[in-house]
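Participant: okay, here's the prediction I keep looking at, along with the sequence it came from:
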Amino acid sequence: MVDTLNLVVITGMSGAGKTVAMQSFEDLGYFCVDNMPPSLLPKFWELVKESGKVTKIALVIDLRSRAFYDQIDEMLSNLDNTNFVTTKILFLDASNEELVSRYKETRRAHPLAMEGRLLDGIVKERNLLSEIKNRSQIVINTSELTPRQLREEIFGNFKSAETKTFHIEVMSFGFKYGVPIDADIVMDVRFLPNPYYVPEFKKLTGLNQAVYDYVMQQPATEDFYERFSSMLHLIMPGYEKEGKTSLTIAIGCTGGQHRSVALAERLGKDLGQHYPVETSHRDMNKRKETVNRS
């Protein structure tokens, strides 16, 4: 059983940024549900309580009719009377002029003006949502906000000290198998002496301590690693500040078996002291007998 469930209800004017908000909450580790019918919510709460695994949920709700609104209002009132759910309502708003501009730009129809004037639909929705807006704990006007600024606003309101939204993937690979297409930073370490040509290391990998030591004890390795590591520590805060949630650093040698593996392991451990890091070795166990280099 879960003791306390943190629930955020994301609602507001159509076109005010609910999609960006949902993506932001996903990055904050929330289980996000988009437009679940209120009639299904009681069963949903039962499943959540039984699982005991979900502690943060964000519900995105569009209020597109009076009947729908009445159901949601009843749901929120019931939640206020429970002792296992802490509820916050996030209301996203924007000026009529900005909403008209956004709908014109996307050429989408407003849900309450499918066959009528766009502005009439916006005004109708604003009147329909006035009560829940007054009930909301947090109201964000997105008229002057870019998607990135809205994300930062949400992070400022809902990110806890222990929430990690930026993580790093350190990957080794072999150039003869192709450069990883999802890499953000690629470093080529084929300039270092190759353990493949040491007979006892040929069939081993950079995870072997003797191979690891061989790579790290080369005169060029330490100087390179210190410079590369310093550069990464310099630029990581910038990536995080720009709102990037993940970064893939790919280190490659010829076959992805020795040098790149050893350096990826060292880099992963070092960066792991400051960020969540996953280290993987894409090509470490591949062999191409027709190619006599690693």
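Facilitator: Perfect, thanks for sending it.

Participant: drop to CA atoms for contacts and neighbour counts, all remaining ones
Facilitator: Will do.

Participant: just the helices in this protein please.
Facilitator: With DSSP state H as the criterion, the chain has helices at 18-27, 41-51, 66-80, 96-106, 118-135, 147-158, 209-216, 219-241, 259-271.

Participant: helix 66-80 and the second one, what's the angle between them?
Facilitator: When you say that, I think you mean helix 41-51. Orientation check (axes from the mean of the first three to the mean of the last three CA atoms, to 10 degrees): helix 41-51 against helix 66-80 gives 30 degrees.

Participant: distance from helix 41-51 to the middle of the chain?
Facilitator: On the basis of CA atoms, centre = their mean, to the nearest Å, helix 41-51 is displaced by 25 Å from the centre of the chain it belongs to.

Participant: okay, now the one to match up with it:
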Amino acid sequence: MTKTKTKHVLLITGLAGAGKTTALKTLEDIGWETIDNFPIRLVEGLLKTPPSRSRGDADPPLALGFDSRTRGFNPDDLIKRVKALQQNENYHISTLYLDCAGGELERRYSETRRRHPLALDRPAKEGIALERSQFEPFRRWADHVIDTSDLSTNDLQRQIREEFSVQDTDITTVTITSFGFSRGLPNNIDLLFDVRFLSNPFWEADLKLMTGLDAPVAEFISKDPAYTEALEKFEEMLKFLLPKYVKAGKAYVNIGIGCTGGRHRSVHIAEVLSKNLHAAGFSPNVIHRNLASRPMDALEAMQDLNGSKGI
């Protein structure tokens, strides 16, 4: 008999303004399915609902946010319901409570000019005190407590990623795009490498109609005196930066490799970088934007850094 896979569920609550929204957004970025202000009395029915078809066969861990504004909120009843759910061996249910000092919460409400949900016509201080007293039973019982009094948004995001990261989940999508400067820059490029300094196969009659995916073109480009050193430096920089982006929780990193027409040098370099980054443990996607574009002498001559003959 096949054993049912345990469903991980994280219930997130705490004082309004302590960082629940930031925590949920961070969890979503690292692969969790998140729902905010979901009535806890409906959780059992939700857990029996199959995942969206758009996720394929994946059934990601689930994070549910709630606070004093959530319909039917009652701390004592909430604890009883969670304890009952924890008796089901098919679920691994844990709780996260976000706390914060009253003075810091007052400052945050003052800066954002928002009203506290429990003190719409009174000072925020009174609403904070009332909410703290309501939540005290849950705070004592919670599995995880994070005090955000001295944490910046980035600090909280980093702590959430460290404590609740989903194993075997790529949280950063890396895309390498080859393109031609003569046809315009791609949108949303984070890192740009200009390879127009390399010898241009376009000006070789037998290579002109080929692309960077063809072996003769690759061989021609690799004979350029600057080729090996440039490629090594590109790889060194990417292997240094990509782990930093992953640690910072950047969801997408777009790397642009540009030559003049986008059919030869940039295509070849993008392919080689992708292969070498795969070997280093990354999983980049490769897009060749101008691979099917028609070769145009005027565009090549106008923007080629090596001159009209690529020498």
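Facilitator: It's in. Source: prediction; values computed, not measured.

Participant: about what we covered before: highest mean neighbour count out of the helices of the first structure?
Facilitator: Ranked by average neighbour count under the criterion mean count of other CA atoms under 10 Å, the helices of the first structure are headed by helix 259-271 at a mean of 23.

Participant: residues near residue 206 of the second structure, how many?
Facilitator: The number of residues packed around residue 206 of the second structure, counting by other CA atoms under 10 Å, is 11.

Participant: distance check, the aligned partner of residue 123 of the second structure in the first structure against residue 110 of the first structure.
Facilitator: Residue 123 of the second structure maps onto residue 117 in the first structure when the alignment is built from TM-score structural alignment. In this structure, residue 117 of the first structure and residue 110 of the first structure are separated by 9 Å, where distance is defined by CA to CA, to the nearest Å.

Participant: same check, this time on residue 251 of the first structure
Facilitator: As for residue 251 of the first structure, its distance to residue 110 of the first structure is 48 Å (criterion: CA to CA).

Participant: what does residue 52 of the first structure give?
Facilitator: Going from residue 52 of the first structure to residue 110 of the first structure by CA to CA gives 38 Å.

Participant: okay, the two: which has more neighbours?
Facilitator: Residue environment comparison for residue 52 of the first structure versus residue 110 gives the larger neighbour count to residue 110, 21 against 13, counting by other CA under 10 Å.

Participant: in contact with that one, which residues?
Facilitator: When contacts are counted by CA atoms under 8 Å, 6 or more residues apart in numbering, residue 110 of the first structure is found next to 14, 103, 118, 121, 122.

Participant: gap between the residue most central in space within the second structure and residue 30 of the second structure?
Facilitator: By CA atoms, centre = their mean, the second structure has its centre lying nearest to residue 251, at 2.0 Å. Between residue 251 of the second structure and residue 30 of the second structure the distance, using CA to CA, works out to 8 Å.

Participant: what touches both of the two?
Facilitator: Shared contacts of residue 251 of the second structure and residue 30, defined by CA under 8 Å, 6+ apart, comprise residue 171.

Participant: now the nearest residue to residue 131 of the second structure once chain neighbours are set aside: how far from residue 122 of the second structure?
Facilitator: Once flanking residues are discounted, residue 131 of the second structure sits nearest to residue 15: 6.7 Å by CA to CA, 6 or more residues apart in numbering. Computed as CA to CA, the residue 15 of the second structure to residue 122 of the second structure distance reads 17 Å.

Participant: okay, these two: which has more neighbours?
Facilitator: The neighbour comparison of residue 15 of the second structure against residue 122 (other CA under 10 Å) goes to residue 15, with 24 against 11.
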